[in-house]
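**Student:** Below are the sequence and a predicted model for it; my questions follow.
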Amino acid sequence: MQISSDEEDTVCPDKVTVASALSACAALGAIDQGKWVHSYLERSGMECDMVIRTALVDMYGKCGCVERAYQVFKEMPNKDVLAWTAMISVLALHGNGNEAFELFKEMEAVGVRPNAVTFVGLLSACAHSGLVEKGRWCFDMMRHVHCIEPQVQHYACMIDILGRAGLFNEAEELIRTMPMKPDVFVWGALLGACQLHGNVKLGEKVARYLIDLEPDNHAFYIILCDLYAKSGRFDDQKRVRSLMKDQDIRKSVPGSSMIEVDGVVHEFSVKGSPEMLMEALQSVLLLLSNEMKIERNIGSVIR
């Protein structure tokens, strides 16, 4: 079964298929295909339940169309906690922390109770927007007002908030007092903060914890190398590089990039086909060239 523009030749998809297609578009950042699925829903007259509407919000948000996501959200009747959480997460993703909190206040005002995932979204919004005090308030409120015990994801977000602000002593103290064992996401948030602020001493310690947890994860070695390089410790950087080589630690999957041209998502990597790469780049350059000509012509007419 597939959803395509040749609707006459395909089996009509059900709601589960449509929701899955929207999730795939969100994961790929395929906005043109996502818009097409939305258009298909409107043309087909399929009833859009809360699951599909929430998937639309998520898709538009992850594809960078925050206003479109908000439009879909506002048109939802009887929004449930999943819908509110999805929109809060979209705002968090794009660094709109204050807007996320305003939406949270609206949610509480209409009597919808937040869940644990809602607070992950709010804390993430604080991290991406540098809202340290609101992050502390949110972390405290979820326990004492909503009786939701923080899980490891909430602690990871809180460490991210404190670490980005350079509050390393407070971040370390929070890790020490966690009621559960810190996982790779908690330590990873702290390591990312060490890289951001150039805290080599703490970064070394955190990297060792992470390498013990996931000894084959190349990312931790790379960040440690970056810390050494930025602090001028090139011998230590060389030592870590040699260790990676001796233990054959490298990316299991080559890094790749994706671009969307004329509604088609192209993926290419360093080891990919040069012909495919050039074809994709030429398409983008042609598209940009045409757009520039149009803008230039419009400017000439205005003048």
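**Tutor:** That came through fine.
**Student:** CA atoms for contacts and neighbours, from now on please.
**Tutor:** Noted.
**Student:** can you confirm Glu260 is in a strand?
**Tutor:** Yes - counting by DSSP: H, G, I helix; E, B strand; the rest coil, Glu260 falls inside a strand.
**Student:** what's the burial count for it?
**Tutor:** Other residues near Glu260 number 18, with proximity taken as other C-alpha atoms under 10 Å.
**Student:** pretty sure it contacts His266?
**Tutor:** Yes - in this structure, Glu260 is within contact of His266 by C-alpha atoms under 8 Å, at 6.1 Å.
**Student:** Touching, Ile159 and Ala171? I think so.
**Tutor:** Yes - if you go by C-alpha under 8 Å, Ile159 and Ala171 touch, sitting 5.4 Å apart.
**Student:** ok, structure two:
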Amino acid sequence: MVESNYKLLKTSVLYLLNQCKSMRKLKMIHAQILTSPQFSETDRYFLTTRLLFYCAISDSGSLPYATKLFIHLERSNLYVYNALIRAYATKSYSGQSMNSLTIYINMLRNGINPDKLTFPFILKYCSGRLDVLMGMAVYSHVVKFGLCYDVYIQNCMINLLCECGFLGCAHKVFDEMSKRDVVSWNSMIVGSLRNGEVDLALSMFRSMSNRSIYTWNSMITGLVQGGKPKVALELFLEMVMMNDGAVRPDKITFASVLSACASLGAIHYGNWVCEYIKRSGLEIDMVTATALIDMYGKCGCVDKAIETFRGMPKKDVMAWTAMISVYALHGYGKEALNLLHEMKAHKLKPNNVTFVGILSACAHAGLVEEGRQCFDMMTRIFSIEPCVYHYACMVDILSRAARFREAEKLIDDMAMEPDAYVWGALLGGCQTHKNVELGEKVALRLINLDPLNHAFYINLCDIYAKAGRFDDVKKVRKLMQEKGIMKDLPGSSMSEVDGVLHEISVRGSHELVMDDVLGLLNRLHNDMKICAGNDEAGSN
């Protein structure tokens, strides 16, 4: 009977630990473990380690409390060490000198060997610190303890190497894996995308036989961010045309695809995606609605953007910022300012991106004083320290209004070193108002900042040409030839015709017969000349 009651008590404590949702209750359980005379020292140790695990891992736990338990344990086993290593690798907690690595070293000093659950979180800790050398040292222990063929550890090592920019080394680990899972492929694809190797990522994606939604989303998002929105759209269409039903788009997919439509100005595709979401019975949540606002704005459909924004039952700061940015893009400065005041009335605090949109709106609408007030409000009311982008917007506002002395003073008073965006904003104003002397000085400064950027030389030529200094134009062009400075990629534009996207550049187009396009342009040019001639004849 006593034995039965003892087992019931032990089982009850374990059950309560698993169900515990607060530290207050957990401390009560801890007190019961410490004071109950029915527990032997062995059982008390066992239950304390389980309690420590809960404190360390659970969202309702407390890492400081788990650390105190660890310090006061007479002895620690591998289970306890792994729990703490995992906790310190996955949770942010300041105030302790411990970390995953120091705990691991302490474990080795106490004669406890690691297992396959130890190393993934130590490698994760190294990834968080971008410490590839320490990661390599840890991996040497992986080899030493005969765990180098564990797929989970190898995946973590690939992730570490990719995070630190060692894509070639990551590829070598991947190639040497005897067994790969979907995480292995995803890690290499995401790593390739983060390191700018979009084509390599796409090649690996095509080689995969089993793709998860995470794989599709990573690839589509990476293509959009890598400057290949058209390929991203094509990949999305391939995804929805699959008949196996194994993978269905989610809100992350739609947000990325709408971003691709925004980049291309492909309104028909954007509308189709919106209809697809509705037909699929999926909810248009805040993330998707915000992406729709951005897409409509960049495609020139301001009314649709407003309709989407006003139709949102709940809006976060990102949604308000997206709508403000739409107004800024189209020069609706007053509307952007009104939306900022409305946002404040809803007790929402704008962030630094919101103020980039507001200041940009003031610049495009020529609202100099309003721009000043917002720049001041940012720090005085919202305690947001201006960054270089805010200064660039403010310089743009002043330069467009030909207030060059004020713009120069603002640059001189900057807390950080002005970058090309700041000087570029000043240069734009100089070109608009034909301020040759200052424009020349700024253009030369920009060339010193980035001597291989062709745009700065072109801007300087433009300033000289507007001032009639054609000898100086020739000198700059000669300098460009001597340095081998030219435009890396030809200018291009995307045009959507009957729902089909066409790309046209200086080099031509794969999809359009350029002779037909040039023929149409020549006919339009001739028609315009005829119209101009008729107007002159009529006036005479």
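**Tutor:** It's in. Quick caveat: nothing in here was measured; it's all calculated off a predicted structure.
**Student:** Which residue in structure 1 aligns with Ser192 of structure 2?
**Tutor:** In structure 1, no residue is paired with Ser192 of structure 2, using TM-score structural alignment.
**Student:** dump the residue contacts of Ser192 of structure 2.
**Tutor:** By C-alpha atoms under 8 Å, 6 or more residues apart in numbering, Ser192 of structure 2 lies in contact with Cys162, Leu167, Val198, Leu200, Ala201.
**Student:** Any of those residues buried? List them.
**Tutor:** Among the contacts of Ser192 of structure 2, the ones that count as buried by 16 or more other C-alpha atoms under 10 Å are Cys162, Leu167, Val198, Ala201.
**Student:** Between these, which sits nearest Ser259 of structure 2?
**Tutor:** Distance to Ser259 of structure 2, by C-alpha to C-alpha, is smallest for Val198 among the buried ones among the contacts of Ser192 of structure 2, at 17.3 Å.
**Student:** Once aligned, what mean separation remains between stretch 201-213 of structure 1 and structure 2?
**Tutor:** Aligned to structure 2 and superposed, stretch 201-213 of structure 1 gives a mean residue distance of 0.9 Å (mean C-alpha distance after the TM-score superposition for structure 1).
**Student:** related to what we said a few turns ago, what residues are shared contacts of Ile159 and Ala171 of structure 1?
**Tutor:** Leu190.
**Student:** between those two, who's got more neighbours?
**Tutor:** Ile159 (28 against 22).
**Student:** Show me what the more buried one aligns to in structure 2.
**Tutor:** Using TM-score structural alignment, Ile159 of structure 1 lines up with Val395 in structure 2.
**Student:** contacting residues around whichever helix or strand Ala207 of structure 1 is part of?
**Tutor:** Counting by DSSP states H and E, the element that carries Ala207 of structure 1 is helix 200-213. Contacts to helix 200-213 of structure 1, defined as C-alpha under 8 Å, 6+ apart, come from residues 184, 187-188, 190-191, 194-195, 217, 220-221, 224, 227-228, 231.
**Student:** sorry, back to before: and the gap between the match of Ile159 of structure 1 and Ile504 of structure 2?
**Tutor:** Separation of Val395 of structure 2 from Ile504 of structure 2 (C-alpha to C-alpha, to the nearest Å): 34 Å.
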